[in-house]
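Visitor: when you get a sec, could you give me coordinates for this:
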Amino acid sequence: MIRILATDGMEASAVDKLKSLGYEVIEKFYEPEELKTAVKDVDVMVVRSATKVKKDIIDAAAETGRLKLVIRGGVGIDNIDKPYAEEKGIKVTNTPAASSASVAELTIGHMFSMARFIGIANATMRNGEWNKKKYEGIELAGKTLGLIGFGRIAKEVAKRAEVLGMNVVYNKRSGAEAEEETARFVDLETLIKNSDFISLHIPKQKDKDYLIGKDEIEMMKDGVFLINTARGGLIDEDALVEALDSGKVSAAALDVFKEEPTKNEKITKHAKISMTPHIGAATKEAQTRIGGEIVQIIEDFFSKE
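Guide: Coordinates of the predicted model:
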């Protein structure tokens, strides 16, 4: 029987479907040392962001050669050493389309939260404060939204922002221009200098520590708003706090952090940061779609065996 290990959980209907098809599904999180043993006796491993599938785990799996497929339930595969895994004969794939709408909606939600002080007003009212005059916000309509990266999620953000009356520009890291109904291509420097809101939608950087650091922030408009629902570590958190304190950045929204769970109190206690605990894909609809994609990937893979 084909054994599937879901280390970070899996949507219930997907588990039920796989079992009905005759697969054995094990839902259990393992610490790294324990995982080295567990991977030797499974054919498929399904992970989210918590489990790291790096060289040591892959080497352990390769000892028996049973593991043939690793699926990341989500968009990125930064937590998996894909080249090394495939070198060892282990296919690595993900579910890139399933959570695009959910992450896009969270991005827009954070933009509203920053623009209208929704998060901090909620918190201060619970402390008995009535800061009606303090929380004068801005409207999103007429503002320029710069999207760094223009993949599936960014395109969903662009659609929603255009309906809100925003002017949307985007940058592709490849530099290739394309005609889009809801957005206009600009180079990265132009985007950074001219956007009122900047939202990141790219993978983790391999060639530099941060995409947005002190130098990039200095290029931005005074009072800019920054959003990161993509990957932790794309923004220099120390530089961000400094810019928030000085007023250079009006507010920031973070769903992802350099360290998760984040222990950076300069971030977690900052009144100008709208925060969520990496929940971009955490909607019922996205989880159902992710589960469905995982089932289809597994069916397709073993039908060709």
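
Visitor: from here on, just use CA atoms for contacts and neighbour counts.
Guide: Noted.

Visitor: contact partners for the residue nearest to the spatial centre of the chain?
Guide: Central residue of the chain (C-alpha atoms, centre = their mean): residue 230, 3.4 Å from the mean position. For residue 230, the contacting residues are 200-203, 255-256, by C-alpha atoms under 8 Å, 6 or more residues apart in numbering.

Visitor: which stretch of helix or strand covers residue 92?
Guide: strand 91-94 (DSSP states H and E).

Visitor: picking that back up, by neighbours, which of the contacts of residue 230 wins?
Guide: residue 201 (26 neighbours; other C-alpha atoms under 10 Å).

Visitor: distance of that residue from residue 33?
Guide: Distance of residue 201 to residue 33, computed by C-alpha to C-alpha, to the nearest Å: 33 Å.

Visitor: to compare against the first, here's another:
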Amino acid sequence: MAQPYDIVSSHKVSRSGSFAANLSFNQGMSLSTSPVLSFHSPPGSQSQSQSLANLARTKSLKPFQTADIKVLLLENVNQTGIEILEEQGYQVETMKSSLGEDELIEKIKDVHVIGIRSKTQLTARVLEAAKSLIVIGCFCIGTNQVDLQAAAQHGVAVFNSPFSNSRSVAELTIAEIVCLARQLTDRSAELHNGTWNKVSAGCWEVRGKTLGIVGYGHIGSQLSVLAEGMGMSVIYYDVIPLMAMGIARQVKTLDELLSRADFVTLHVPELPETKNMIGPDQFAKMRDGSYLINNSRGSVVDIPALVDAMRTQKLAGAAIDVYPAEPKGNGDYFNDSSLQSGKGAWTDDLRSLKNLILTPHIGGSTEEAQSAIGVEVSTALVKYVNEGTTVGAVNMPEVSLRGLTDQEPDHARVIFIHKNVPGVLRKVNEVLSNHNVDKQMTDSRGEVAYLMADISNVRQPEIKDLWQNLEDLSSRIRTRILY
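Guide: Sure, this is the predicted structure:
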């Protein structure tokens, strides 16, 4: 068998993992920090991409009305993401922690790009103050920490990383299943305190047990494969019909899953429909002595109801990685005096329970996942800033045009984010009427529409007038011109 070899590429990694021109990576850069693991590509891919690049080099576009792109990255974004943004020549400032609302309002005034993780809250008030902001990168799966509607109304696109930490969360869930079945965390804590307690009562193998997965998306489907490999039977519930991996079976209702599963694990988004979806009624339907794992969102499980189910021994154990309220930084903050949700205090109750694994929202906290997230989100940010591409945005229509090339020297890319009202396209085309529109695409999402057009025969002195004429349209939310 031929030995694999590294491909050193000068092309950009897109959100789908394919290659496209315009972004250079350091030689040998890998999503893994393993000293022996690196990227590999199939034979022929290098010559293929080089041939495409030689046909027409992608033109590097510059944003009009933005002298220097200022980037603020909070919450210790991974170095891979920082390097991608710095290589573009942007001004990048990094901070290890999140900021409160008032601090953020002061800090964000002249920022064009902000990158956050799960703790920073970008509220409507913060976004109102961010006059220069054009794009937000959530270096995580969730976007509930951002007011998406307010962002769209200000013409600010939001990107996240829905795929990159799926494996890390799935592996954590498998580890928790084994630890709960064997009461490993209790035995470890006892031995740390000097108590030797060798017992087998209430300890089980996971082989032959039934795992019920609620939410069969990227995480749930990977978990399904791992669990079957360990000899578990897998059933899953989702609001839409989904093809099973392996020999897993989809059930019709959540109640059916709860009544049949030995282990129930949750992998659903935070939505009004999922708030407290596991409460007293659902715990009553679960099998006596079963286990619950929540690595999704803190609002999905009614915590007081979970405490009651544990104390009455309805559940034999549980694992919780997410909470209705979470500290904004590391430290001695997981206690009733600093954390309360709508139903009051619950941290002391949780900490008092046996065979309950509590982890500080670390489902995606592996070196591999954070590195992959850094690449995925930063690449999306660069493509939006430099090219206006909204593919993968969670609050904007997905619009993309093929890149301009060096063979098109007198072209400009017009991006016009506007209210979704009649007559806008006619007025925009009137503004552009002195130029040839080579290609154009427009789409809408709710009250916001996104138009992108490449025009030719544009002289640089004309760009300011084009920009001002578009800005003067009553439907305008934000205008950008890349040239």
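
Visitor: TM-score for this pair?
Guide: The TM-score (TM-score structural alignment, normalised by the length of structure 1) is 0.94; 301 aligned residues with a C-alpha RMSD of 1.5 Å.

Visitor: can you give the contact residues for the strand holding residue 92 of structure 1?
Guide: Applying C-alpha under 8 Å, 6+ apart, the contact partners of strand 91-94 of structure 1 are 68-77, 82, 85-86.

Visitor: on average, how far is whatever helix or strand comes next after that strand from the matching bit in structure 2?
Guide: Helices and strands here follow DSSP H and E; after strand 91-94 of structure 1, the next one along the chain is helix 100-116. Taken against structure 2, helix 100-116 of structure 1 registers an average deviation of 0.7 Å after superposition, with mean C-alpha distance after the TM-score superposition for structure 1.

Visitor: what's helix 100-116 of structure 1 packed up against?
Guide: Under the contact definition 3 or more C-alpha pairs under 8 Å, 6 or more residues apart in numbering; DSSP states H and E, helix 100-116 of structure 1 sits against helix 152-163, strand 224-228, strand 249-254, strand 273-275.

Visitor: list the buried residues of the very next helix or strand once past that helix.
Guide: Going down the chain from helix 100-116 of structure 1, the next helix or strand is helix 118-126, by DSSP H and E. Of the residues in helix 118-126 of structure 1, 118-121 count as buried by neighbour count, 16 or more other C-alpha atoms under 10 Å.

Visitor: and what of stretch 163-175 of structure 2?
Guide: 163-174.

Visitor: what span of structure 1 is it aligned with?
Guide: Alignment note (TM-score structural alignment): stretch 163-175 of structure 2 is matched to residues 97-109 of structure 1.

Visitor: what of stretch 285-292 of structure 2?
Guide: Here stretch 285-292 of structure 2 aligns to structure 1 at residues 219-226, judged by TM-score structural alignment.

Visitor: buried sites along that stretch?
Guide: Counting neighbours by 16+ other C-alpha under 10 Å, stretch 219-226 of structure 1 gives 220-221, 223-226 as buried.

Visitor: from those, which two are the most distant?
Guide: Pairwise distances across the buried residues of stretch 219-226 of structure 1 (C-alpha to C-alpha) peak at 11.1 Å, for the pair 221 and 226.

Visitor: contacts for the biggest helix by length in structure 1, please.
Guide: Taking DSSP state H as the criterion, structure 1 has its longest helix at helix 284-303. Here helix 284-303 of structure 1 makes contact (C-alpha under 8 Å, 6+ apart) with 10-11, 13-14, 17-18, 71, 73-74, 95, 98-99, 101-102, 281.

Visitor: can you check which part of structure 2 that helix sits on?
Guide: Helix 284-303 of structure 1 maps onto residues 367-386 of structure 2, going by TM-score structural alignment.

Visitor: that stretch vs structure 1, mean deviation?
Guide: Looks like 1.1 Å for stretch 367-386 of structure 2 (mean C-alpha distance after the TM-score superposition for structure 1).

Visitor: what residue of structure 2 matches up with residue 44 of structure 1?
Guide: Taking TM-score structural alignment, the alignment pairs residue 44 of structure 1 with residue 113 from structure 2.

Visitor: and the equivalent of residue 240 of structure 1 over in structure 2, what does it touch?
Guide: Under the alignment (TM-score structural alignment), residue 240 of structure 1 pairs with residue 306 of structure 2. Shown in contact with residue 306 of structure 2 (C-alpha under 8 Å, 6+ apart): 279-280, 283.

Visitor: run the last query once more with 10 Å
Guide: Residue 306 of structure 2 sits next to 278-280, 283, 292, 312, 314-315, 318, 350 when contact means C-alpha atoms under 10 Å, 6 or more residues apart in numbering.

Visitor: is it in a helix, a strand, or coil?
Guide: The local conformation at residue 306 of structure 2, judged by DSSP: H, G, I helix; E, B strand; the rest coil, is helix.

Visitor: any idea how far it is from residue 358 of structure 2?
Guide: 13 Å.

Visitor: list residues touching both of those two?
Guide: Common neighbours of residue 306 of structure 2 and residue 358 (C-alpha under 10 Å, 6+ apart) are 318, 350.

Visitor: follow-up on the earlier one: ok now the strand holding residue 92 of structure 1, how far from the chain's centre?
Guide: 17 Å (C-alpha atoms, centre = their mean, to the nearest Å).

Visitor: what's the average distance of that strand to structure 2?
Guide: Strand 91-94 of structure 1 sits 0.8 Å off on average (mean C-alpha distance after the TM-score superposition for structure 1).

Visitor: contact partners for the counterpart of residue 261 of structure 2 in structure 1?
Guide: Using TM-score structural alignment, the partner of residue 261 of structure 2 in structure 1 is residue 195. Applying C-alpha under 10 Å, 6+ apart to residue 195 of structure 1 gives the contacts 143-147, 167-170, 220-221, 224-226.
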